[in-house]
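Participant: Turn this into a structure:
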Amino acid sequence: MVRFIHTADWQVGMRAVQVGSAAETVRRERLEAVRRILEVARKRCADFLLVAGDVFEDNRVDRVLVQRLLDLLSRSPCPVYLLPGNHDPLVPGAVWDHRGFASPGNVTVLRRAAPVAAPGCVLYPCPVASKESNQDPTGWIPREGAGLPRIGVAHGSVEGPNVSPWDHPIPRDAAERCGLDYLALGHWHSTGTFQDRTGAVRMAYSGTPEPTSFGERDSGNVLLVEVEAGSPPSIQVIPTGRLEWVRMEETLLGPKSLEGLKGRLEALPEPGSTLIHLTLRGHMSPQCLDDLEAIRQVLEARFLWHRIHEDPWEVDRSWIQLLPEGMLREVALRLLDRGEDPAVRDRAVFEMYRILKEVRG
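Facilitator: Down below sits the predicted model:
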């Protein structure tokens, strides 16, 4: 039996500019995730570590960062096999030309579509040589091979209704068709498995070991895989992610709509490592605006990063009628009746409310 760690989509060097000041923390966690993976490999006595593509964000990553990763992998408790993916394809001038990859050691770049002897098994790598392709990367793998466990490693999209034909398409029966005991996949950031006709799972996406964005269904994992030749593999999901990317939506129905939201935000564990994307829509009243300011303060003080996206609101005009007759009430009503973008118009009205509240103390 062979035991190994299947991981993919490290994307070391990810810029994460969409999260502003938190980008440096996000980038740092890419390397910290690798440290955690090596610790999993050590504790689980893995025979090797298999990375199914997109080790780097792209081929332009800083070469000092490449050296940092190599230094980290040099301390791996087991051999490490790296597959070029569509983010870091094997092209002239690629990141894989770094001289550190040529030095003897425990790190092997899987550069050729040819069998590779690995501890207790044979690997069948499918390195990516272009950003896009309509060719099945596993198409070269022979049906027959040695009596040892046969482990494929490929980077692409398992064929389905929403898959682009240029996204390195992989048939859903690729493991069975190629006679593989296991096919380690990369490219999709969520952990996912595929059953063959017998119900056995012989191909899987590990997902990225550290989440990369909002909306990833089940990322932040690696897979511990145990395989005997000719038998269905044993696959265990092991969490390795630290940052939480939380998307929340709230429909405002009345003055107290935001009270529950504030409570849910305060109940989230580890806010210092949590990024929040909050969408608000519905009926906005002056009290909601006050509550929203309190929520902004909580997000700013406690969370790693946040963004509040405000859909166009239905504006509560009742407070305007409480204004004294004269210029102030007339200005507020005219603002609401203007033809500008509703979001801009409503923001102007509520800024007016905020100013009046401050003046009145």
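
Participant: Only C-alpha atoms from now on, for both contacts and neighbour counts.
Facilitator: Noted.

Participant: all helices of the chain, in order?
Facilitator: Along the chain, counting by DSSP state H, helices occupy 23-43, 63-73, 174-177, 257-267, 286-302, 318-321, 327-337, 342-360.

Participant: Show me what counts as buried in the last one.
Facilitator: By 16 or more other CA atoms under 10 Å, the buried positions in helix 342-360 come out as 342, 345-347, 349-350, 352-353.

Participant: Closest one to C45 out of these, please.
Facilitator: For the buried residues of helix 342-360, the minimum distance to C45 (CA to CA) is 58.1 Å, reached by R347.

Participant: Next, work out how far apart the closest one and P137 are.
Facilitator: Per CA to CA, to the nearest Å, R347 is found 52 Å from P137.

Participant: just A117 next, same as before
Facilitator: Noted for A117: a distance of 20 Å to P137, by CA to CA.

Participant: Let's see this one next, to set against the first:
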Amino acid sequence: MTRHYLRGEAQARFTAARIDAIRSIGDLAQQQGCEFIVVCGDVFETNQLSRQTIGRALEALAAVPVPVYLLPGNHDPLEPVTIYRSPQFVRDCPPHVHVLTSSDPVTVREGVELISAPWSGKHPDTDLVGAAVSSALAGPRMPSLGQPVPDVCAQGPGSDLVRIVVGHGAVDVLDPDRANPASIALAPLERALADGHIHYVALGDRHSRTSVGDSGAVWYSGAPEVTDFREHFPGDVLVVDLGPGAAPVVTPHHVGRWVYRTMHREINNATDVAALARDLAGQPDKDRTVLRLALRGALGVADRAALAELLEEQGDVFACLSLWERHTSLRTHADGSELAELGLGGFLGAAAEEMHQQAQGEPVPAGDHALDLAELTEDDDPLAWEFSAEAPPDAQSATDALALLYRFSQEVTR
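Facilitator: Below you'll find the model as predicted:
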């Protein structure tokens, strides 16, 4: 998985962490005495990946000490160019790693069965999970979903069989698109759980750990490594204890190492800038932290320059440090005494005076030193400038330019 805001080696470490998560899951499975692992779709980000990524994933899977069952999802469906039929995957896939390629029930061992719903394309037009469960339960042993269970079936040889449904996609009660024909219908699944036809529903697609419905037996495990700020309880896997006639016991375990964090601060003076500096310095595991700042307030030229320098320095040690543009509103007010301290002369002094006049809302006389001011943008880079020849000079651009000039002048003095 790539993230455009991770620059340089941070993206490489983010990629490596996703491979490391496979090994962590295998270690946890062994520690907890798990019999097997299911991965509920989107094992891979896309069906077009480098040989290196596929090879490293298969090497990590080879080290997992229990059987692993992989479900194709919307990112890696069983389309003609699927990664699961590529020569490299077929050749190098470890023997204990199994791809769930059809809705036919798969026997894990005697008494345990998987009912899976793999994706064959990116845009299914039906509830794949519901169809798979209905098909599996429509045989001579069991009726279709929602139908009463005859006594002979409930008492028959299949009564001790544990069925685990493995699916991918949005459950209808959580899908914002109420007309989506591919939404997974929750009510029939909960009826089948209550009737004892199935015993647990393992779902993928949501990156946040989520329990769905009232049964306690329908879960999204979430992504084993965080991928976005919007996720709740990411970085977990679920250890599930199952047996016939008993409710599942579901225990989350955290395996993720990366963190996405948002920090809101009011910044109005040097004391506030210093407090932010202490907060940033105190953040743990900066090399694995993606931090966005929502800053509001008004600063003098010197304090704005100090803030810019702080963000630049800390940006070098965080995996990513950025300003949250939609929630950041920082104004800069110009104080002539701050510029006087710099003792600028010649062209720089004249330019500073013009910027100061513009910052105070005074008209700037045309002449040899008239400036075309740039606009400072509050994007991922706290010192990113976007020049627009058509944009007229304005007070805020002038104060931002003064802050940058102040900072550069201070650096030269040092």
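
Participant: returning to that earlier point: and among the helices of structure 1, the most buried is which?
Facilitator: helix 174-177 (a mean of 21; mean count of other CA atoms under 10 Å).

Participant: can you list contacts of that helix?
Facilitator: Helix 174-177 of structure 1 has contacts (CA atoms under 8 Å, 6 or more residues apart in numbering) with 138, 143, 152, 181-183, 196, 202-203.

Participant: Could you pick out the buried ones from those residues?
Facilitator: 138, 152, 181-183, 202-203.

Participant: Mind checking which of those are in strands?
Facilitator: 152, 182-183, 202-203 (DSSP state E).

Participant: In a markdown table, list the residues you listed along with distance to P209 of structure 1.
Facilitator: Formatted as a markdown table, those follow (distance: CA to CA, whole Å):
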| residue | distance to P209 of structure 1 |
| --- | --- |
| G152 | 20 |
| Y182 | 20 |
| L183 | 18 |
| R202 | 20 |
| M203 | 18 |
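
Participant: For W166 of structure 1, which non-adjacent residue is spatially closest?
Facilitator: N134 (4.3 Å; CA to CA, 6 or more residues apart in numbering).

Participant: Can you verify my assumption that the one you found contacts P169?
Facilitator: Yes: checked against CA atoms under 8 Å, the pair N134 of structure 1 and P169 is within contact range at 6.4 Å.

Participant: can you tell me which residues contact L71 of structure 2?
Facilitator: Contacts of L71 of structure 2 by CA under 8 Å, 6+ apart are 38-43, 99-101, 116-118, 166-167.

Participant: Show me what it aligns to in structure 1.
Facilitator: Alignment note (TM-score structural alignment): L71 of structure 2 maps to L83 of structure 1.

Participant: residues near the residue lying closest to that match once chain neighbours are set aside, how many?
Facilitator: Spatial nearest neighbour of L83 of structure 1, excluding adjacent residues (CA to CA, 6+ apart): G53 at 4.6 Å. Counted with other CA atoms under 10 Å, the neighbours of G53 of structure 1 add up to 32.

Participant: do the same with Q195 of structure 1
Facilitator: 15.

Participant: Map it onto structure 2.
Facilitator: Following TM-score structural alignment, the counterpart assigned to Q195 of structure 1 within structure 2 is G213.

Participant: hang on, the earlier thing: please identify which of N134 and P169 of structure 1 sits among more neighbours.
Facilitator: P169 (22 against 12).

Participant: And that one, what's its match in structure 2?
Facilitator: Using TM-score structural alignment, P169 of structure 1 lines up with S183 in structure 2.

Participant: thinking G220 of structure 1 is in contact with P211, fair?
Facilitator: Yes: the criterion here is CA under 8 Å, and G220 of structure 1 meets it with P211 at 5.2 Å.

Participant: intersection of neighbour lists for the two?
Facilitator: G241.

Participant: Who has more neighbours out of the two?
Facilitator: Neighbours were counted for G220 of structure 1 and for P211 using other CA under 10 Å; P211 has more, 28 against 25.

Participant: what's the matching residue for the more buried one over in structure 2?
Facilitator: Looks like P211 of structure 1 aligns to V226 there (TM-score structural alignment).

Participant: Could you do E314 of structure 1 as well?
Facilitator: Under the alignment by TM-score structural alignment, E314 of structure 1 pairs with R331 in structure 2.

Participant: How many neighbouring residues does its match have?
Facilitator: With other CA under 10 Å as criterion, R331 of structure 2 counts 18.

Participant: close enough to count as contact, it and G297?
Facilitator: Yes: the pair R331 of structure 2 and G297 passes the contact test of CA under 8 Å, sitting 6.4 Å apart.

Participant: Can you give me the buried ones in the longest strand seen in structure 2?
Facilitator: Ranked by residue count and defined by DSSP E, the top strand of structure 2 is strand 289-300. Within strand 289-300 of structure 2, the residues scored as buried using 16+ other CA under 10 Å are 289-296, 298-300.

Participant: average gap between that strand and structure 1?
Facilitator: Taking mean CA distance after the TM-score superposition for structure 1, the mean distance separating strand 289-300 of structure 2 from the aligned residues in structure 1 is 2.2 Å.

Participant: so where is that strand in structure 1?
Facilitator: So strand 289-300 of structure 2 sits over residues 274-285 in structure 1, by TM-score structural alignment.

Participant: Need the contact partners of that stretch.
Facilitator: Here stretch 274-285 of structure 1 has contacts from 214, 243-255, 303-316, using CA under 8 Å, 6+ apart.

Participant: One more: stretch 403-414 of structure 2?
Facilitator: 301-302, 304-306, 309, 332, 339, 342, 352.

Participant: what sits against D205 of structure 2?
Facilitator: 40-42, 73, 168-170, 220, 222.

Participant: can you tell me which of those are in strands?
Facilitator: Of the contacts of D205 of structure 2, the ones assigned to strands by DSSP E are 168, 220.

Participant: can you redo the contacts of D205 of structure 2 as a markdown table with distance to V412 of structure 2?
Facilitator: Below are the contacts of D205 of structure 2 laid out as a markdown table (distance: CA to CA, whole Å):
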| residue | distance to V412 of structure 2 |
| --- | --- |
| C40 | 57 |
| G41 | 55 |
| D42 | 52 |
| G73 | 56 |
| H168 | 58 |
| G169 | 57 |
| A170 | 57 |
| Y220 | 55 |
| G222 | 50 |
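
Participant: Can you say which of the contacts of D205 of structure 2 are buried?
Facilitator: Neighbour-count burial (16+ other CA under 10 Å) is assigned, among these, to 40-42, 73, 168-170, 220, 222.

Participant: any idea how far Q236 of structure 1 is from the residue positioned nearest the centre of structure 1?
Facilitator: Compute the mean C-alpha point of structure 1, and by CA atoms, centre = their mean the closest residue is T212, 2.9 Å away. In this view, T212 of structure 1 and Q236 of structure 1 are 22 Å apart by CA to CA.

Participant: Thank you kindly, that will do.
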